[in-house]
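> Return a 3D structure for these sequence lines:
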Amino acid sequence: MASGYALTVRFTLRDDAAAAAFDALVAQTIQGIRGEPGTLVYTVHAPVDEPLVRVFYELYADHDAFLAHEDQEHTRHFLAARGEFVSGVEVAFLNELTDLSKRPGAGQ
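Model prediction:
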């Protein structure tokens, strides 16, 4: 049984000013997100040597919790406002590997 619904989002920001404004938007939004009942992990990273990139890791209790997150006012505000700061967005939805011994090539 999977233990949640996970994704990563990679934002590439336009320039240093956009990065600062984006970070302020995230700071204003993140506490509301972390208080959502079905949000288990919501964290933001800046990759080493990529000052204009932010990577979000999000883990929700299930798909319904993710949909509830997407419907929150603070999330809708963030989604509407982020566009002026970013030059690219990549989203990866993740499947948990619950039994690694059954994957192809395991145990070799």
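
> From now on I want contacts and neighbour counts done on CA atoms only, so please keep to that.
Noted.

> need the next SSE after the helix or strand hosting residue 19, C-terminal direction.
According to DSSP states H and E, residue 19 maps onto helix 16-34. Scanning forward in sequence from helix 16-34 by DSSP H and E, the next helix or strand is strand 39-45.

> Run the chain-centre distance for that next one.
Computed by C-alpha atoms, centre = their mean, to the nearest Å, the chain-centroid distance of strand 39-45 equals 7 Å.

> Now the element after that strand, going C-ward?
Per DSSP H and E, the first helix or strand lying C-terminal to strand 39-45 is strand 53-60.

> could you say what helices and strands that next one packs with?
strand 5-13, strand 39-45 (3 or more C-alpha pairs under 8 Å, 6 or more residues apart in numbering; DSSP states H and E).

> export those to CSV and tack on distance to residue 21?
Formatted as CSV, the helices and strands packed on strand 53-60 follow (distance: least, C-alpha to C-alpha, whole Å):
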stretch, distance to residue 21
strand 5-13, 10
strand 39-45, 15
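
> Please generate a structure for the following sequence too, so the two can be compared:
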Amino acid sequence: MRRRTVAKTALLAKLTAKDGQRDALLAVIADLGMKNVSGEPGTEIYAAHKDQNDANVVWFYEMYTDGDALAAHGGSDGMKEFGRATAEFMDGRPDLIFLEPTCAKGLDV
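Predicted structure coming up:
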């Protein structure tokens, strides 16, 4: 069965680094992560944020043109490489929350 494609698809991801490894994780994100998404036309927003209350947490907000673009991103060789590169700094798997944008200031949803 084919998944229904919506106008926009978004993702909130919580990445928890091992104690004291958030800066190392952010370095991989800033380098490899940004290089990978630069060639993805369906990736509209890919933004990493430091948690102000937890020194080990990085939050990602991502927005894609549609569900197919999110699936292409998640299944890409670049994401597989990114997962391998960040694994040594991560304290477990990311927590993912899938979203459907409805209204926003500054974004075309």
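
> circling back: return the set of buried residues in the helix holding residue 19 of structure 1.
18, 19, 22, 25, 29, 30, 33 (16 or more other C-alpha atoms under 10 Å).

> okay, these in TSV with distance to residue 98 of structure 1 next?
Output for the buried residues of helix 16-34 of structure 1, formatted as TSV (distance: C-alpha to C-alpha, whole Å):
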residue	distance to residue 98 of structure 1
18	39
19	36
22	35
25	35
29	32
30	29
33	27
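
> out of those, which one sits closest to residue 48 of structure 1?
When the buried residues of helix 16-34 of structure 1 are ranked by distance to residue 48 of structure 1 (C-alpha to C-alpha), residue 19 comes first, at 14.9 Å.

> What's the match for that closest one in structure 2?
With TM-score structural alignment as the criterion, residue 19 of structure 1 lines up with residue 22 in structure 2.

> Which residue is the nearest non-sequential neighbour of its match?
Counting by C-alpha to C-alpha, 6 or more residues apart in numbering, residue 22 of structure 2 lies nearest to residue 56, which is 5.3 Å off, once chain neighbours are set aside.

> Quickly note the distance from the aligned partner of that neighbour in structure 1 to residue 67 of structure 1.
With TM-score structural alignment as the matching criterion, the partner of residue 56 of structure 2 in structure 1 is residue 52. Counting by C-alpha to C-alpha, to the nearest Å, the gap from residue 52 of structure 1 to residue 67 of structure 1 is 28 Å.

> Tell me the spacing between the aligned partner of residue 8 of structure 1 in structure 2 and residue 77 of structure 2.
When structure 2 is aligned by TM-score structural alignment, residue 8 of structure 1 is paired with residue 12. For residue 12 of structure 2, the distance to residue 77 of structure 2 equals 21 Å [C-alpha to C-alpha].
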